[in-house]
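[1] quick check, what structure comes out for this input:
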Amino acid sequence: MTSTFSGLRHPARVVVAAFASAVAVGTVLLMLPLSAESGEPTDLVTALFTSTSAVCVTGLVVVDTPGHWSTFGEIVIAGLIQVGGLGIMTLASLLGLLITRRIGLRMRLTAQAETKALELGDVRRVVKGVALVSVSFETVIAAALTVRFLTGYDYAFGTALYHGVFHAISAFNNAGFALYPDSLTRFATDGWICLPIVVAVIAGGLGFPVWIELWRHARHVLRRWSLHVKLTLLTTAALFVVGTVAITTAEWNNPATLGQFGVAGRLLTGFFHAVMPRTAGFNSVDVGEFESGTLLVNDILMFVGGGSAGTAGGIKVTTFALLAFVIIAEVKAQPTVHVLGRKVPSTAQRQALAVVLLSVGAVVTATLALLALTPFSLDEVLFESVSAFATVGLSTGITTALPVSGELLLTVLMFLGRIGPITLASALALRERTRRYELPEERPIIG
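    Purely as a prediction, here's the structure:
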């Protein structure tokens, strides 16, 4: 067999099947009496919701993680997070390589014998690379957190190591699960805890293709970087700055959030909460106490998400940036879209637009449904819907108060949000065809 992945005619189905299988296995494990502190079986809906949240690296919970789940249950959750994070990075990277080869095949007009298949060596190289990047970052972050728990909080070595490893896995995979009922609020002003978490979140959210390219071209900064890497890094940095300024300014005097700290604590917390919507889900202050404007800023940051083929969710920063350049080109009446010295094909523009509009449709539909099912406000429900779809895990506190129908709705939304953008984008790219004829042109009135 010369191909293991692209021999499939519908590779996107592999993503759906793989994640559905992982969710099913996780649900069964979490339903076991051994997984709960009480020693009683966990009900199906709670186990399904938690398993989906872990595999889709979201972080939304309907039960208190350290209070409800036993050590075995927490290990299962950590394992599901790792599987979900590694899985999406690997499959998304393979799909990206598959798309690149197919498009490259057409552009080069090579012989039909040079198929667009991924060889076994390609698959092994991607899998090994993803595993190496993940384990490297998680090991460093786990060590840093373990040392801090040991020296700053007098944890026993075993406890410190356990907490360090769990939170490193959760952070790098942008999952947002924490072993504390209040997430990381007890460490809000502790930079030795918050900053390693931030580094892990950013590292996982950039995506495997970015790290591989940065490694290969470490001596040729910018000059040999691809358009994807440049867009990812520049847009990510810009959103961090805008998010930090907006959140810190809006919450500076709010005594329930940043206002309770000194200047250094406010700056640290503001930066922390600008990074978390991208899409980690940890919180160091009560999100439910945010001002309405801050919630809206978080909605936008969560919806955009992180880098492609990474552990973050959302529509991805490259999609967001590309549409911004499309708008700029249209405003300037330019016939084509140029981004950082490169021309972007119209097919990529249409694919980005399709991903964004369908994602908006999913969030709006879920928001309307939750408004009908629950007594909560639009701010709260919209925040919850965006958080679930973008696989963030932040919540204003209403998740545990949702009815079963609301929990099932968010379960579906988390699953769609995790696999939807990548499978949709890859399916559109792989189905790209040339028309054999064109219909007569007619322009409707716009605006």
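[2] only C-alpha atoms from now on, for both contacts and neighbour counts.
    Noted.
[3] which residues of the stretch 151-300 of the chain fall in helices?
    157-172, 191-206, 208-216, 227-251, 263-275, 292-304 (DSSP state H, counting those that start in this stretch).
[4] which strands or helices does the fourth one pack on?
    For helix 227-251, the helices and strands in contact under the criterion 3 or more Cα pairs under 8 Å, 6 or more residues apart in numbering; DSSP states H and E are helix 208-216, helix 263-275, helix 292-304, helix 317-331.
[5] that older thread, ok, which of the helices of the stretch 151-300 of the chain comes nearest F19?
    For those, proximity to F19 was assessed by Cα to Cα; helix 157-172 is nearest, at 17.6 Å.
[6] to compare against the first, here's the next sequence to fold:
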Amino acid sequence: MNSRATTGPGLGRRRFRLHPAQAVAAGFAVTVLLGAGLLSLPIAKVGPGGASFAEAIFTATSAVCVTGLTVVDTATFWTPFGQVVILLLIQIGGFGVMTFASVIGLAVVRRLSLRSRVTAASEVRSVGLEDVKGLVLGVVTISLIVEGVVAVLLSLRFLFGYGEPVGQAIWLGVFHSVSSFNNAGFALFSDNLMGYAVDPFICLPIAAAVILGGLGFPVIVQLRKHLRSPLLWSMNTRIVLAGTVTLLVAGTVYITAVEWSNPATLGPMDWPAKILAGFFQSVQTRTAGFNSVDIGAMDSASLLGMDVLMFIGGGPAGTAGGIKITTFAVLYFILVAEVRGDGVVNVFGKRLSRAVHRQAISVVLMAVFVVVVSTAILMVLTDLTLDVLLFETISAFGTVGLSTGITADLPPAGQVILILLMFIGRLGPITFASALALREHPVAYELPKERPIIG
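    A predicted model of the protein is given here:
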């Protein structure tokens, strides 16, 4: 008898099992549908009747994929019940659906099956099955600690700085803390955070949570263990930290300089407020999506620079989106090695695996393809300009959530494009492609080599 046979009368049939990448994609899809169902209930929407399916599915996708793009005003359209549903979807999406399921499994049976470890490992990008349990528990612990600290800081500020009632201050603190650490960008104010653009006690805790969430859980876990021992940091940790600092500084300088005299954004502020707002907006382009200035009023040059930052994104295996800092860094080091004529690519004293070269190139090419095709379709569907459509497309794909204000005005087909972009962007192009493949096809032979002319 075939040992792999069987559920049912037919012996010899293989049991149907999802590939780990397929399981991750299916988990996110099911969570989105469940969230959309809850948001469609009349109790979730202010006023008579429930939200339309289009409104519910877009909001649920944006929350689970921790993006922040919206077609309705989160502050006024949804009831407290609807806002709680959005908060839970953000938290589950930030943890990762399979990571969240693993946590439930650990809480109930206090162990993970091999299948659960393999699936969770594919989602959190673990390097080995033996460390999955520790990494999963680390994800939960770190998330709750950071969210708790930031929630307390924000709640106190809303309470004593703005005179909010105690309950409302706590709710605002908790919601924006979870939304920021998970890089979601949902806010409970109709103008997002524009009303707090010059308040460092609101902007800086949110920015700190966004940065920490964008580092990626493997980096945070390693820093927690070896913060004072940089020699023990992995190549991944070093690349993410160096890239994060570089992009944050470059983004702050660029956005602040371009918008310095813009009367609709930074122009009316004094110079400390301009630097704060420029820094805050640079942080948000790392896939968070909050805005303290009017994105639609920003200079086209600023939008282009933010396109680049959103496309790169944050660290892998965290709450950030984009192609990831590590992917961009690998391409940079490959370029440097080619310019120098080096036979291998060395990064921080280590040789880079050639398999990583192919993965990085594949991710970038697939990402560019998805963004270009989606932007072209939106240009056909609307009369909007290239700069705002490209910004919207990259924001959705990078799970950023920043918008020039056109999301709700897009036709239904355009909003479907954004839903697909958010889903693909959260899973990652390679994971999404793997989820669509029914099986792997190993090749038992190699073809002869030949080199085309390059350049």
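[7] let me see the TM-score of these two.
    Remark: TM-score between the superposed chains equals 0.90 [TM-score structural alignment, normalised by the length of structure 1]; 420 aligned residues with a Cα RMSD of 2.1 Å.
[8] one step back: can you add mean neighbour count and distance to L439 of structure 1 and give the helices of the stretch 151-300 of structure 1 back as CSV?
    As requested, these are arranged in CSV below (neighbours: other Cα atoms under 10 Å; distance: least, Cα to Cα, whole Å):
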stretch, mean neighbour count, distance to L439 of structure 1
helix 157-172, 23, 50
helix 191-206, 23, 42
helix 208-216, 18, 39
helix 227-251, 19, 34
helix 263-275, 22, 47
helix 292-304, 22, 36
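[9] could those helices go into CSV alongside distance to G87 of structure 1?
    Converted to CSV, the helices of the stretch 151-300 of structure 1 look like this (distance: least, Cα to Cα, whole Å):
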stretch, distance to G87 of structure 1
helix 157-172, 13
helix 191-206, 13
helix 208-216, 12
helix 227-251, 21
helix 263-275, 23
helix 292-304, 21
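[10] for A17 of structure 1, find the nearest of those.
    It's helix 208-216; of those, that one is closest to A17 of structure 1 (Cα to Cα) at 21.9 Å.
[11] run through who's touching the closest one.
    89, 93, 129-130, 133, 225, 228-229, 232, 309-310 (Cα atoms under 8 Å, 6 or more residues apart in numbering).
[12] buried ones among those residues?
    Buried by 16 or more other Cα atoms under 10 Å: 89, 93, 129-130, 133, 225, 229, 232, 309-310, out of the contacts of helix 208-216 of structure 1.
[13] which residues in structure 2 form strands?
    Secondary structure of structure 2 by DSSP state E: the strands cover 346-347, 350-351.
[14] re the thing from before, just so I know, which of the helices of the stretch 151-300 of structure 1 lies nearest A429 of structure 1?
    helix 227-251 (15.8 Å).
[15] give me the angle between the closest one and helix 292-304.
    Angle of helix 227-251 of structure 1 versus helix 292-304, following axes from the mean of the first three to the mean of the last three Cα atoms, to 10 degrees, is 170 degrees.
[16] so how far is helix 227-251 of structure 1 from its chain's centroid?
    15 Å (Cα atoms, centre = their mean, to the nearest Å).
[17] which part of structure 2 matches it?
    On structure 2, the counterpart of helix 227-251 of structure 1 by TM-score structural alignment is residues 235-259.
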